[in-house]
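Participant: Next comes the sequence, and after it the predicted model I'd like to discuss.
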Amino acid sequence: MTTTSSRHRESGPADADQRPSAGHVSAADPVTRAEQLAFSPAVESATRKARWRLLPFLMLMFVIAFIDRSNIGFAEDSLEVHAGLGTAAYAFGAGLFFIGYAVFEVPSNLIMHRVGARWWMARIMVTWGIVAALFMVTTGPVMFYVLRFLLGVAEAGFFPGVILYLTYWFPRRTRGQATALFYLGLPIANIVGSPLSGALLELDGALGLHGFQWMFLIEGLLAVLVGVAAVFVLTDRPSRARWLTETERTSLEDVLAAEAAGKQQVAKLSWWQSLLTPRVLYFALIYLTIQVAVYGLTFFLPAQVASITGREVGFLVGLLVAIPWLCALVVNLFVGRWADRRAAYRSTATLMLVLSGIGLAASAFLSEPVLAMAALCLAAIGFVSAQPIFWNIPTGYLSGAAMAAGVGLINGLGNLGGFIAPNLRSWMVTAFDSQAAGLVMLAAAPFLGALLVAGTALFERRDRAARAGSDAPTP
């Protein structure tokens, strides 16, 4: 097959300075057709409207989701005092969320693919908000374990659902930036959520409630309110968007259909076949290494910053915890656009993961507060920026129900890193009687992830051969 560009690209659309002529679209070549249609004025207008209409709300949902799953980092000491949770029980319960999350990811995403994002996202948010608020009545380890598991069950499908949802609205040449904008919810959740959680803890005693009870109650109810609003804000697909013109709707649907046809030249999979495909499991392993880094840092970051600064966990520590996430937010604004413009998803994700590993490893040995905080900033920049770019790789391979199931499996298995990370870190700290040992172990994960992402170059070669009609086996 003749490529759309004479120079090598990793994967994805042509660069901005090499746009193919819109007047010569080959219906026989879906990949070329999709790349050409993606540059039409109607498609660019439609995706611009979708970016402003949908992404801010999806980002808000992500902010609340991440606050509700990670705010236990601020309640660790309070739960030890009032619910009798020791360090090991806390780490085990923190990770249980991801067991429930992993088990129900695939069915949740398949349901959303059938019934649409609007009602299913609303259901997810309302149920997880209710469970999140119930943490205020935690009375012991068993109840903590049950609620963490149920929170994972309730939230299952949200994140892979959004990744799937973005493929309904954004062609691949703009999806990296769209996903990166959605991922801004991660640093924003920590920039806003850390001071918010710290401030709510200081309501201790108001109306007879402990500070951690106020935190769980208010942050849980926020999810319920936004869940109700989702019914009125989200639109399932471009064909149902009254806020697009007829030309915009048709043009956007055409380019997305051409992209799906191009994927099926490589592999036409049913939803259950995608769950058994070695490549999908490989993607899940990559995502697991990223999540080990994310949650290994997130669950213990308030305590780590408190140790660095010599202060108690509260509002001030919450402000300091926000610094790494603020740095990640600023850098992430540019990385997604860079990767889209150069179609350099693999190399950019690899670089970001290497930076994350360096930051985590350095933070284990730096005692000077400013340098230690700088290392934590580097770690956050790396894994926050790597994630949205990574998702362009599997979504460039899967389509339809196979994408719904495959993305659910990748996210579900990958998020088991959230179970592994706190328990692995706790075990290493106990075994070596050193906080540094736990961080060094976690730092190995993004380095491994970088190697695995670089290895996806082999998939690209096979895909090119398959599209060209060679006899190369489909993985």
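Facilitator: Alright, I've got the coordinates. Numbering: from 1, shown residues only.

Participant: When you work out contacts or count neighbours from here on, use the C-alpha atoms and nothing else.
Facilitator: Noted.

Participant: What are the boundaries of the strands in the stretch 201-350 of the chain?
Facilitator: Counting by DSSP state E, counting those that start in this stretch, the stretch 201-350 of the chain has no strands at all.

Participant: What is the distance between the helix or strand that contains residue 109 and the centre of its chain?
Facilitator: Taking DSSP states H and E as the criterion, residue 109 maps to helix 87-115. Remark: helix 87-115 is offset 14 Å from the chain centroid, using CA atoms, centre = their mean, to the nearest Å.

Participant: Tell me the buried residues in that helix?
Facilitator: By 16 or more other CA atoms under 10 Å, the buried positions in helix 87-115 come out as 89-113.

Participant: and the next helix or strand after it, how far from the chain's centre?
Facilitator: Toward the C-terminus, helix 87-115 is succeeded by helix 117-134 as the next helix or strand (DSSP H and E). Mean C-alpha position of helix 117-134 versus that of the full chain (CA atoms, centre = their mean) differs by 18 Å.

Participant: before we move on, what about stretch 60-79?
Facilitator: For stretch 60-79, the distance to the chain centre is 16 Å (CA atoms, centre = their mean).

Participant: And for stretch 201-215?
Facilitator: With CA atoms, centre = their mean, you get 31 Å for stretch 201-215.

Participant: quick one: terminal-to-terminal distance for that stretch?
Facilitator: 6 Å (CA to CA, to the nearest Å).

Participant: Name the residues of that stretch that are buried.
Facilitator: 201, 202, 203, 204, 210, 211, 212, 213, 214, 215.

Participant: hold the first one in mind and look at this next one:
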Amino acid sequence: MIADIEARVSRKLMLRIIPFVMLLYFVSFLDRVNVGFAALTMNKAIGLSPTAFGLGGGLFFIGYFLFEVPSNLILHRVGARLWIARVMITWGIVSAASAFVVGPQSFYALRFVLGIAEAGFFPGIILYLSLWFPIRQRAAAAAWFMAAAPLSTAIGSPISGAIMKLTPIAGLADWQMLYILEAIPAVVLGFVVLRYMTDAPSQARWMRPDEREWLIARLKAEADARASHAGHTAGALSALRDPRVLALALIYFGTSAGLYTLGLWAPLIIRQYGFGSFETGLIAGIPSVLAVVVMILWAKHSDRTEERTWHVVIPCVVACLGFVFAGEANTALLIVLALVIVNIGISAAKAPLWAMPSMFLSGAGAAAGIAMINSVGNLGGFVGPFAIGWLKNVTGGYAAGLYVVGATLAVSAVATLMLSRQAKQPHAGARAPRVDVK
């Protein structure tokens, strides 16, 4: 009977929640990285050098960093439905406004404001999933949600490339139409969130009463078990000071540097081999299709074995080697192969990584801690793209920057091993909950 209820609840959660949050993240990620396609003609039109483009692309994460924790604490207080809707509508408006930048300064300003507008979305959804999915399903749920990022590249890249080939409308350039057309879904979906999203299991009218009761009891039992550990953190300020939170932020820094280096620079790296806008989009999408498959299978294996550490370390090492390979590649075929390796490594690392915070955080501590991990970690999204642009100006090629981004992933792998080792030691005079449980 219990197994039957568990299966029914699991199926309903996967069908009701996951496709919708994937759609939201798909649109979110598309609006973050379509600047890479806009750059194909925008940079020349408004006078952006590679360094200026890398700086502007990365400034998104400075605004994101500054407002991430406050935004997630507000979400914890008012509920995901209202706050996610607000985030989507404002980021859609700002993204559309990016079509009217006229030079480096306005480009910098709009990227910074876009980061402020979107702050809280990703950690808010991670927190939201932890309120619905039991621990043994959490990495898989996170993997399906985060699969929207590589899917956004796989599907969105050809779409972005096709938009760039449209006949100009109302005097708008191709890159301006790209910003406007891809911002519209964010605003529309913001209003859909208000009607569709449910804040908590107790409000889920789309579940049977016995299913709601089972899920609430299961989540409460897991929360009580976590709270019984001496190393458990529930307060917001305590979470911000927790060294485990800072360690996870450092680990996430490397994966973010890699992810957004791909998002912002892959189209330009591929374009140097003489491909057109649409062809560049198709080629950029190939690695992401493979990454989605590996990402889901890897997360399910992590849940099944209840192991997290090596499920983060191995993909980080793979992605590091992929960036080194990309720096050495000198043909289009080798570049695509390197991007496949990098995409698989970065994507596979993320879900097991995001299953770790809920093992020792809850309540306001989870809201603040998850936001801190994401905000500090996403500074890698500033460092990676900026390093590529600056070193390209200095060296004339992409290799040096790719090596630097690869090094950040090597640091992530080492930090994960150190965190696992520390988690086995007594925490604050008592035994802490382990980060990897196998």
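Facilitator: Great, that's in hand. Note that this is a predicted model, so its numbers are computed, not measured.

Participant: hang on, the earlier thing: so can I have a markdown table of the buried residues of stretch 201-215 of the first structure showing distance to residue 178 of the first structure?
Facilitator: Listed next are those as a markdown table, based on distance: CA to CA, whole Å:
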| residue | distance to residue 178 of the first structure |
| --- | --- |
| 201 | 34 |
| 202 | 37 |
| 203 | 38 |
| 204 | 40 |
| 210 | 40 |
| 211 | 37 |
| 212 | 35 |
| 213 | 36 |
| 214 | 34 |
| 215 | 31 |
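
Participant: and of those residues, the nearest to residue 460 of the first structure?
Facilitator: Among these, residue 215 lies closest to residue 460 of the first structure (CA to CA), at 46.8 Å.

Participant: so who does the counterpart of that closest one in the second structure touch?
Facilitator: The pairwise alignment with the second structure assigns residue 215 of the first structure to residue 178, based on TM-score structural alignment. Taking CA atoms under 8 Å, 6 or more residues apart in numbering, we find residue 178 of the second structure in contact with 34, 38, 99, 160, 163, 164.

Participant: Of these, just the buried ones, PyMOL syntax please.
Facilitator: Selecting only the buried entries of these in PyMOL, with 16+ other CA under 10 Å as the criterion:
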select buried, resi 34+38+99+160+163+164
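
Participant: Next step: the contacts of residue 178 of the second structure restricted to helices.
Facilitator: Counting by DSSP state H, the part of these found in helices is 38, 160, 163.

Participant: Just the buried positions in stretch 176-193 of the second structure, please.
Facilitator: 176-180, 182-187, 189-191, 193.

Participant: I'd like the contacts of residue 178 of the second structure as CSV, with distance to residue 154 of the second structure appended.
Facilitator: Formatted as CSV, those follow (distance: CA to CA, whole Å):
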residue, distance to residue 154 of the second structure
34, 12
38, 17
99, 23
160, 11
163, 15
164, 16
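
Participant: out of the contacts of residue 178 of the second structure, who's nearest residue 310 of the second structure?
Facilitator: After measuring these against residue 310 of the second structure - CA to CA - the closest member comes out as residue 34, at 32.6 Å.

Participant: And the closest one, how far from residue 240 of the second structure?
Facilitator: 32 Å.

Participant: and what of residue 329 of the second structure?
Facilitator: Applying CA to CA, the value for residue 329 of the second structure to residue 240 of the second structure is 41 Å.

Participant: Please identify which of these two sits among more neighbours.
Facilitator: Neighbour count, other CA atoms under 10 Å: between residue 329 of the second structure and residue 240, residue 240 has more, with 21 against 16.

Participant: and that one, what does it touch?
Facilitator: Residue 240 of the second structure touches 246, 365, 368, 369, 372, counting by CA under 8 Å, 6+ apart.

Participant: So which of these is surrounded by the most neighbours?
Facilitator: Going by other CA under 10 Å, residue 369 tops the contacts of residue 240 of the second structure with 37 neighbours.

Participant: so the alignment partner in the first structure of that residue is in which element?
Facilitator: Under the alignment by TM-score structural alignment, residue 369 of the second structure pairs with residue 406 in the first structure. Using DSSP H and E, residue 406 of the first structure maps to helix 400-414.

Participant: corresponding residues in the second structure for the next helix or strand after that helix?
Facilitator: Moving toward the C-terminus from helix 400-414 of the first structure, the next helix or strand (DSSP H and E) is helix 417-432. Aligned by TM-score structural alignment, helix 417-432 of the first structure falls on residues 380-395 of the second structure.

Participant: what does stretch 278-285 of the first structure give?
Facilitator: Going by TM-score structural alignment: stretch 278-285 of the first structure matches residues 243-250.

Participant: tell me which residues of the matching stretch are tucked away?
Facilitator: Neighbour-count burial for stretch 243-250 of the second structure, with 16+ other CA under 10 Å as criterion, is recorded at 244, 245, 246, 247, 248, 249, 250.
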